[in-house]
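Student: okay, sequence plus prediction incoming.
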Amino acid sequence: MRIWKIWACAAAIAFAMSGASDRAAAQTYPNRPITLVIPFAPGGSTSIVGRVIADKMAQLLGQGVVVDNRPGAGGTVGTKFVAKSDPDGYTILLGYTGTLAIGPSLYKDVGYDPRKDFAPIGMIGNAPSALVVHPSFPAKSVAELIAYAKANPGKVNFGSAGVGSVNHITGEYFARSAGITLVHIPYKGTGPALTDLLGGHIPMALAPIPAVHANVAAGLLRALAVTGKTRNGLMPDVPTIAETGLTGFEASLYYGLVAPAGTPRPIVERLNKELQAALASDEVKKQLAADGTEITPGTPEEYADFIDKDEKKWSELVKASGVEQE
């Protein structure tokens, strides 16, 4: 009994000291620059959103927030890097539907668990994608695209940010729903995919609206549809895929911030506080709205719950599309 009491007392002291240490760390946090890992190449929607948030949070935190683009394997390379990083609040990740909801189902050994290996900080926002084609492509509507693909099976290529990215699975989901065959061309990010699309090297791509709307407005790309439940404010004349006849079709991506599991709670709370302040600022609201991103702020717990539900949804789409990787 005496030994048990000594052990219990020691455990209580250790717990108290741990809590005190976490609070002390939070009081001095941050005292050096923070690295925000974006798991895709520069130029895509993740970089657009991530850099807006990084710039504003740097002002609010009083420390630099350095963006580190780490592309590869549909964003899972950079995501795994953060999962294995020190949980001290100085390496955080721009979480994304492709990496936290799709990757774990797409790959047999993705190298991280979206529920266990991260401490959610908070959601940023969501945005649908656009189905865009090069102006030289003969289809001017989704119906014409489907008819063309049926007449030319296996000859219509589409680009995405990489194997396992949201728009890869969305493309497979679209093809399956339409009863057509599309050939996926993976790139190391949305930026490289759009470069090839603009150059006419591929005829079609699925890409986030923030990354394509300027080129659509300039007539350099043609938007056939958007993947959300409703039309997007940046492209009000472009129908949803569901409107074109594929009833019930909907696929949007979500962004948020996460840190490695084990990051002290006070640090997570500090980051969430400044993230909420950033999202509430007129400057960030204007920048994200201009890029078609709907702000959806929330608590760490709300984001954790969303990650769980989003992973379940997309895992079903991955299995239904039959695109699991070794």
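Tutor: Looks like it came in fine.
Student: make it CA atoms for all contacts and neighbour counts henceforth
Tutor: Noted.
Student: mind listing what's buried along the host helix or strand of residue 80?
Tutor: Assigned by DSSP states H and E, residue 80 belongs to helix 76-83. For helix 76-83, the neighbour count (16 or more other Cα atoms under 10 Å) marks 76, 77, 78, 79, 80, 81, 82, 83 as buried.
Student: name the nearest residue to the first one, sequence neighbours excluded.
Tutor: To tie it back to what came earlier, the one meant is residue 76. residue 99 (5.7 Å; Cα to Cα, 6 or more residues apart in numbering).
Student: residues touching that neighbour, list them.
Tutor: Under the criterion of Cα atoms under 8 Å, 6 or more residues apart in numbering, the neighbours of residue 99 are 74, 75, 76, 79, 164, 165.
Student: from those residues, which is closest to residue 289?
Tutor: The nearest member of the contacts of residue 99 to residue 289, counting by Cα to Cα, is residue 165 at 23.0 Å.
Student: which residues does that closest one contact?
Tutor: By Cα under 8 Å, 6+ apart, the neighbours of residue 165 are 74, 75, 98, 99, 102, 103.
Student: in a markdown table, list the buried residues of helix 76-83 along with distance to residue 201.
Tutor: Shown next, in a markdown table, are the buried residues of helix 76-83 (distance: Cα to Cα, whole Å):
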| residue | distance to residue 201 |
| --- | --- |
| 76 | 26 |
| 77 | 26 |
| 78 | 27 |
| 79 | 29 |
| 80 | 31 |
| 81 | 32 |
| 82 | 34 |
| 83 | 36 |
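Student: where do the strands sit along this protein?
Tutor: 34-38, 65-69, 91-96, 118-133, 157-160, 183-186, 204-208, 222-226, 252-260, 294-295 (DSSP state E).
Student: and here is the other one:
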Amino acid sequence: MVDKKKSLRRWVMGAAAIMTAALGVQAGTANAAYPDKAVTIVVPWPAGGPSDIAARPLSKGLSEALGQPFVIDNRAGAGGNIGTNLVAKAKPDGYTLMITASGPIVINQHLYKKMPFDAKTDLKPITNLLKVPQVIVVHPSVPVNNLQELLAYIRAQKGNFSWASAGNGTTQHMTGELLKNMTKLEMNHIPFKGSAPAINDLVGGHVPMLIDSTIAVVPMIKSGKAKAIAVTGKQRASQLPDVPTVEESGVKDLKGFESYAWYGLFAPANTPADVVSKLEKASLEYMHSAEFKHVLESSSSQYVGSDSAAFAAFINEDAKRWAKIAPTLNLTLD
């Protein structure tokens, strides 16, 4: 009887081991076959903004490389927090991804008292798509042609000057606040729900000044619908060779001024490593294509193309930089 019980126990344990191995093979096969259905890429900003300009070409490239639709889903609001939280809470299976600017990843934690997610633990960086300088632009009716004239014009308004950004907590917003802080300017911030509506109001003459990325405003500048004053990078933008950097503009208080936005691809934390690896590989291959190089050139963006580990390290360093700057600006958004 004892031998029969032992034999039964061995049989059950053996069967369980076989089932476990089979499930493991099946799971591995599922990941190896990824993707086998449509993938959603959430962009936590309105359609037509800088994140979209990076996201739509990449979604097309991933669709062609991996054989399934990669569909953009714009979920704007709360400085990018709404769409980002959606991805942070999504099932980590590779079928919900995100392309976003840096705001909800490294800035918002310093501006919102309560965050619905922790970017460091709830999201998995896949690759940094591009790095973009900001541009200070004004409506053509504003009677200034350089940064020194603009600062003098703003001071002459004695607190009645407004400027626009893509939204509270965005890099565009923080760039303007840094400018305001370093120069002691009095100007009122008007946050929009993304770059597209902010640009529309600038072009329409409803706001006199906007700070946004080259990827968003170069077309408006080249068409004469906006006047470029200065770029915020260390070097001039390739598409705007005649526009000086902030530091080149000769304003003593702005020596060393530098600000960029970056745009990256993310998945929920705990997304399987082989899925992340497949997305990383396909993204990097597409980013070397002539099509993506055209996106970079037409928007004066800088190629980054880092792997997941390098992107995570980059985010960590950027987070440290904003952690030093944000408290000096005394900003809270809730």
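Tutor: Yes, it's here. Everything quoted here is computed from the prediction, not taken from an experiment.
Student: most tightly surrounded among the strands of structure 1?
Tutor: Compared across the strands of structure 1, strand 204-208 shows the largest average neighbour count, a mean of 29 (mean count of other Cα atoms under 10 Å).
Student: start and end residues in structure 2 for it, please.
Tutor: Aligning strand 204-208 of structure 1 against structure 2 (TM-score structural alignment) gives residues 209-213.
Student: how about stretch 160-179 of structure 1?
Tutor: Aligned using TM-score structural alignment, stretch 160-179 of structure 1 spans residues 165-184 in structure 2.
Student: run the chain-centre distance for the matching stretch.
Tutor: How far stretch 165-184 of structure 2 lies from its chain's middle: 16 Å, per Cα atoms, centre = their mean, to the nearest Å.
Student: now do the buried residues in that stretch.
Tutor: Quick answer for stretch 165-184 of structure 2 (16+ other Cα under 10 Å): 165-181.
Student: check stretch 37-48 of structure 1 too.
Tutor: Of the residues in stretch 37-48 of structure 1, 37, 38, 39, 40, 41, 42, 44, 45, 46, 47, 48 count as buried by neighbour count, 16+ other Cα under 10 Å.
Student: what residues in structure 2 pair up with that stretch?
Tutor: With TM-score structural alignment as the criterion, stretch 37-48 of structure 1 aligns to 42-53.
Student: quick one: the helices in the stretch 1-150 of structure 2?
Tutor: For the stretch 1-150 of structure 2, the helices defined by DSSP state H, counting those that start in this stretch occupy 2-32, 50-66, 81-88, 119-122, 147-156.
Student: deepest in the core, which of the ones you listed is it.
Tutor: Note that of those, helix 81-88 is the most buried (mean count of other Cα under 10 Å), with a mean of 24.
Student: residues contacting it, please?
Tutor: Counting contacts by Cα under 8 Å, 6+ apart, the residues touching helix 81-88 of structure 2 from outside are 42-45, 74-77, 96-98, 104, 108, 115-117, 119, 122-123, 267-269.
Student: could you rerun that using 7 Å?
Tutor: 42-44, 75-76, 96-98, 104, 116-117, 122-123, 268 (Cα atoms under 7 Å, 6 or more residues apart in numbering).
Student: from those, which two are the most distant?
Tutor: So for the contacts of helix 81-88 of structure 2, where distance means Cα to Cα, the most widely separated pair is 76 and 122, at 19.0 Å.
Student: ok, whatever residue of structure 2 lines up with residue 261 of structure 1 to residue 293 of structure 2 distance?
Tutor: Correspondence of residue 261 of structure 1 to structure 2, assessed by TM-score structural alignment: residue 269. The spacing between residue 269 of structure 2 and residue 293 of structure 2, counted by Cα to Cα, to the nearest Å, is 30 Å.
Student: just residue 137 of structure 2 next, same as before
Tutor: Distance of residue 137 of structure 2 to residue 293 of structure 2, computed by Cα to Cα: 25 Å.
Student: more neighbours, residue 269 and residue 293 of structure 2?
Tutor: Counted by other Cα atoms under 10 Å, residue 269 of structure 2 and residue 293 do not tie: residue 269 has more neighbours, with 20 against 15.
Student: ok, so what distance separates that one from residue 172 of structure 2?
Tutor: 27 Å.
Student: with residue 80 of structure 2 instead?
Tutor: 13 Å.
Student: ok, residue 254 of structure 2 next?
Tutor: 17 Å.
Student: go on, residue 243 of structure 2?
Tutor: 18 Å.
Student: still on that earlier bit, which one of the buried residues of stretch 37-48 of structure 1 is nearest residue 306 of structure 1?
Tutor: residue 46 (18.4 Å).
Student: just to revisit the earlier point, turn the helices of the stretch 1-150 of structure 2 into a markdown table, including distance to residue 310 of structure 2.
Tutor: As requested, the helices of the stretch 1-150 of structure 2 are arranged in a markdown table below (distance: least, Cα to Cα, whole Å):
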| stretch | distance to residue 310 of structure 2 |
| --- | --- |
| helix 2-32 | 23 |
| helix 50-66 | 19 |
| helix 81-88 | 20 |
| helix 119-122 | 14 |
| helix 147-156 | 36 |
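Student: so which of those helices gets nearest residue 238 of structure 2?
Tutor: Between the helices of the stretch 1-150 of structure 2, helix 50-66 lies closest to residue 238 of structure 2; by Cα to Cα that is 17.0 Å.
Student: ok, and the closest non-adjacent residue to residue 124 of structure 1?
Tutor: Residue 124 of structure 1's closest residue in space is residue 256 (Cα to Cα, 6+ apart), at 4.7 Å.
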